[in-house]
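Peer 1: can't give you the sequence, but here's the structure:
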């Protein structure tokens, strides 16, 4: 009979014991900065076993952390890998969203900020659950390099002003391991651990300024506004405590942010917006609001009104569109993407309108259900190793307050097959509530 491998937990070194740190937090005590640093180092180098890391996460989840502890945890996770340093003639700025449906703000905001004199090394992630990921959207651009070398990243940011890429293996490795353990130990919801996880990567990017878009509503992870506000307050306090000027907005995700939901479809809508076509006023307003916060915090504008004027000038003049195109080309994508997006972005073979069962006015949308319908189409992951169909999703979605019926569908479904299209169409009908009394008539 073959013996099973036995996981060995960290032994005492210099009188320091990981289990004593866990016990102290389990009993509600405060952890010293040095103990947090050593614990995080053990997470990163593997000297702490999964049981110890899981116990620590659960103790933090139940007992919570003070502001000083949150700062110590976030900076220790930042320092577990490479920390980027910049020598640029302008402020280094980034934005982070907690995720939603139709949230393609990053694709528009990064080049807008670059056109206003900021430098934006935006490290983004994949889709999670029902929410779309910026990296998955960019993967729909042929040739676009999501994982450039550190040298290429520096060159693109310096030359273009922005580069949207994925997390490299040497940025905040402690977060990667801790997050994987949190995901299977029911500790994902801890505001302390969420704060540290988000900021570990952002602080490692060497930022001067960070703006946070914390979503609330039925399409967000933080459904309740008070929970979203608590997370926003935590991130702002910790990031500022760690030396990064940070602001946060709590924005609505009770309906899709863009008219599109799906990877290539959202890239197409982002390009259209940069070209001057505002399909979703909500998407444009959130982008401008976050951009104004960033420019004021970065010292590029004296107040939000002046900041918006800068952003609008960069938009109307075509400077932001040019920055987006330059970024795509510098990272290996087609040099004429913005001129011919339909030529390069994947097109689903089935494209048809989704009609409601009866006419009415949209009163509410189950936004999470819309996101899950994209997942069912193959545009999101059911398993971590799933390959995505980047062409599928919805476009021209109706928003709350708009009339739908014989002249206006709920939206258009893009699918790989007729069967998938019909399944997704019914899911979209079920997600829309029309008429009075909150009853669905779709």
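Peer 2: Received, thanks. Remember, it's a predicted structure, so these values are computed and weren't measured experimentally.

Peer 1: drop to CA atoms for contacts and neighbour counts, all remaining ones
Peer 2: Fine.

Peer 1: Tell me which helix or strand residue 87 sits in.
Peer 2: Using DSSP states H and E, residue 87 sits in no helix or strand.

Peer 1: Against that first model, consider the following:
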């Protein structure tokens, strides 16, 4: 004889449909019942739509996050000899910041346990980028993971299925029911995994603009504030930076080419915007880890960050000196006239790179590591007629037509004195104590 369930899911759906508030026990039961299959997908789909339309209160979002954490295992870093700090980005076009950031912070004797994912749609996945490196592997045992954190300091690897399994199931449902953008569901999804990961401190890079997950700055701010509250309530020191994703970040969009650009930053060079954001996030992470006066720039100049990068790649089976893959075909787009590049929208460039093979439409799709886009000019740059503006790379030349189609109207050359459309500074605000 089966046990009697304490709640009826239809009653809970009606409560949220009618703008009511769910209690802690109701939320705990709902997430547990959904994880074990008692609540059907169509019932949870109705619940997620009710949340999408009517929102959740602060206590509900906290309870939802804690219930998702409780659905699986949690990690503990108390055995490490060094403090832990982590970073999460909501994703964007050309966002390779984790690659130089993790070894940079680790070079100061701080452990950075970066559990990352693969890309879906126009935003690239950190693991996809690193898998461009011959021999590098994303899957580590717990023993390898902790050993590398202690010896090297930084680990970028795949998250195990045991961390917040309710989130994995719920995210797959949201993806096919048009409820991905619900802020309570985004916040609880991100923070359940990060809190379960066990890091003592967390810095969030919450993006807004054309190429961001949430384009509206006000909604991005709401998400950032919600996640900072969740982290703080859970005892994790949490800070968020609101950053601009109206223009692609850096000059490389793809996988292997983003690794190349990251290595340039670690060597003391690289594009100014990538350097700026890497340094800003590193300062926040190190301040939360007890080093507010760390000289971050010097670690890029003197090779310490590069040494940690090489050790991190080697520890995971990769060859930091190996040649990265290059595409078989390229297509160069040149400036039709002289003037100033006044517009370069991030989203169309992300979609173009995806169509070239740098991203995936379904989770099981492979990515082509050599595919992508290299920009030769950024908004505000003066260009001359015939000058290369950007280069498309792909193994299959038939991909160029659809990529170019997605870029129509996404960039524009104006005259000296015309407004340059960047959407404001790269770092718009900081949220947190």
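Peer 2: Yes, it's here. Quantities reported herein were computed from a predicted structural model and do not represent experimental measurements.

Peer 1: Report the TM-score for the pair.
Peer 2: Remark: TM-score between the superposed chains equals 0.91 [TM-score structural alignment, normalised by the length of the second structure]; 417 aligned residues with a Cα RMSD of 2.0 Å.

Peer 1: Now check the first structure for the residue matching residue 243 of the second structure.
Peer 2: Mapped onto the first structure by TM-score structural alignment, residue 243 of the second structure lines up with residue 251.

Peer 1: and what of residue 150 of the second structure?
Peer 2: Using TM-score structural alignment, the equivalent of residue 150 of the second structure in the first structure is residue 158.

Peer 1: before we move on, what about residue 213 of the second structure?
Peer 2: Match for residue 213 of the second structure (TM-score structural alignment): residue 221.

Peer 1: How about residue 118 of the second structure?
Peer 2: In the first structure, residue 118 of the second structure lands on residue 126 (TM-score structural alignment).

Peer 1: excluding its backbone neighbours, what's nearest its match?
Peer 2: Once flanking residues are discounted, residue 126 of the first structure sits nearest to residue 133: 4.2 Å by Cα to Cα, 6 or more residues apart in numbering.

Peer 1: quick one: contacts for the one you found?
Peer 2: 99, 124-127 (Cα atoms under 8 Å, 6 or more residues apart in numbering).

Peer 1: Tell me, of those, which are also contacts in the second structure.
Peer 2: Retained contacts for the contacts of residue 133 of the first structure in the second structure, judged by both residues aligned by TM-score structural alignment, their matches' Cα atoms under 8 Å, are 124-127.

Peer 1: how far away is residue 348 of the second structure from residue 92 of the second structure?
Peer 2: 12 Å (Cα to Cα, to the nearest Å).

Peer 1: Check the burial of the corresponding residue of the first structure for residue 315 of the second structure by counting its neighbours.
Peer 2: Using TM-score structural alignment, the partner of residue 315 of the second structure in the first structure is residue 330. Residue 330 of the first structure is flanked by 21 other residues according to other Cα atoms under 10 Å.

Peer 1: ranges for the strands of the second structure?
Peer 2: Per DSSP state E, the second structure carries strands over the ranges 86-89, 112-116, 154-158, 201-208, 237-244, 252-254, 329-334, 339-344, 372-375, 382-383, 388-394, 411-414, 427-431.

Peer 1: In a markdown table, list these along with mean neighbour count and distance to residue 142 of the second structure.
Peer 2: Output for those, formatted as a markdown table (neighbours: other Cα atoms under 10 Å; distance: least, Cα to Cα, whole Å):
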| stretch | mean neighbour count | distance to residue 142 of the second structure |
| --- | --- | --- |
| strand 86-89 | 23 | 18 |
| strand 112-116 | 23 | 12 |
| strand 154-158 | 25 | 11 |
| strand 201-208 | 26 | 21 |
| strand 237-244 | 24 | 24 |
| strand 252-254 | 30 | 30 |
| strand 329-334 | 15 | 41 |
| strand 339-344 | 23 | 43 |
| strand 372-375 | 25 | 33 |
| strand 382-383 | 19 | 51 |
| strand 388-394 | 21 | 36 |
| strand 411-414 | 19 | 46 |
| strand 427-431 | 15 | 33 |
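
Peer 1: follow-up on the earlier one: distance of the match of residue 213 of the second structure relative to residue 122 of the first structure?
Peer 2: 21 Å.

Peer 1: Also residue 46 of the first structure?
Peer 2: Distance from residue 46 of the first structure to residue 122 of the first structure, by Cα to Cα: 28 Å.

Peer 1: Ok, residue 284 of the first structure next?
Peer 2: According to Cα to Cα, residue 284 of the first structure stands 19 Å off from residue 122 of the first structure.
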